[in-house]
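Colleague: How does the following fold in three dimensions:
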Amino acid sequence: MSDIVNEAVKVLNEKLAGEDIGGTAKFDIEGEGAVMIDDAGARAGDEEADVTMSADSDTFRGIIEGDINPTSAFMSGKLSVDGDMGMAMKLASALA
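Modeller: Below you'll find the predicted structure:
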């Protein structure tokens, strides 16, 4: 598992503590792996999810560090979303 995935799991668990996700989400980080998110928190994994968000490692890192707004990344084509757009928006606001 990559360092980026390990760091993402740590940061996402801190940011999303106490958040009710209400389903499953996956961040697919190009060339690095995937992070699964649900009401139990974040973990490394690559399973089916209600929504899958895909980005390169630089974009993903910017999102979790708060340097890149997830909505702006989506609008500019740096972040793609497949599945439940409402859940993606809920995650975006939790990460902002």
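Colleague: When you work out contacts or count neighbours from here on, use the C-alpha atoms and nothing else.
Modeller: OK.
Colleague: Helix, strand or coil: sort out the residue nearest to the spatial centre of the chain for me.
Modeller: Closest to where the C-alpha atoms of the chain average out (C-alpha atoms, centre = their mean) is F27, at 4.1 Å. Following DSSP: H, G, I helix; E, B strand; the rest coil, we place F27 in the strand state.
Colleague: Please give the structure of this sequence too, so both can be compared:
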Amino acid sequence: MSEDLNAAAAKLNEKLGGGFDGVAKFVIEGEGAIMVDSDGARVGDEEADVTMTASKETFLDMLSGDLNPTSAFMTGKLSVDGDMGKAMALGSALA
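Modeller: Take a look at the predicted model:
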């Protein structure tokens, strides 16, 4: 999914309109990871303040706006490990 990951990172950059205050990692199960920080989103797998894990389908639904990140978390489709405040801030930017 590296091409898909690059496209998803570009889409995240569009939605965020710049960087993010902190370091977050989206882990897309079976595909890879996207890092989001003050420089924006990029493909990578590094240490982060918060790690959010979801299936490819759930991640793409959140990215397209078809699934609210809070709803995904509440229904168990998105798991969060780390700084919940950073996750909520990033979720608000995606919604």
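Colleague: before we move on, back to that, close enough to count as contact, the residue nearest to the centre of the first structure and M53?
Modeller: Yes - using C-alpha atoms under 8 Å, F27 of the first structure is in contact with M53, at 4.9 Å.
Colleague: which residues touch A8 of the first structure?
Modeller: When contacts are counted by C-alpha atoms under 8 Å, 6 or more residues apart in numbering, A8 of the first structure is found next to V35, R61, I64.
Colleague: so of these, which ones are in strands?
Modeller: Judged by DSSP state E, strands contain the following of these: V35.
Colleague: what about the helices in the first structure?
Modeller: 3-15, 57-65, 70-75, 85-95 (DSSP state H).
Colleague: closest one to A40 of the first structure among those helices?
Modeller: With C-alpha to C-alpha as the criterion, A40 of the first structure lies closest to helix 3-15 of the helices of the first structure, at 9.1 Å.
Colleague: and the residue nearest to the centre of the first structure, what does it touch?
Modeller: F27 of the first structure makes contact with A34, V35, M36, T52, M53, S54, A55, according to C-alpha under 8 Å, 6+ apart.
Colleague: Hmm, the first one is touching V5, no?
Modeller: Translated: A34 of the first structure. Yes - A34 of the first structure is within contact range of V5, at 6.8 Å (criterion: C-alpha under 8 Å).
Colleague: Look at those two and report which has more neighbours.
Modeller: A34 (26 against 22; other C-alpha atoms under 10 Å).
Colleague: ok now do E19 of the first structure, which residues does it touch?
Modeller: So E19 of the first structure contacts D39, A94 (C-alpha under 8 Å, 6+ apart).
Colleague: can you count the residues close to L67 of the second structure?
Modeller: 16.
Colleague: One more: the one 10 residues further on?
Modeller: Other residues lying near K77 of the second structure total 16 when counted by other C-alpha under 10 Å.
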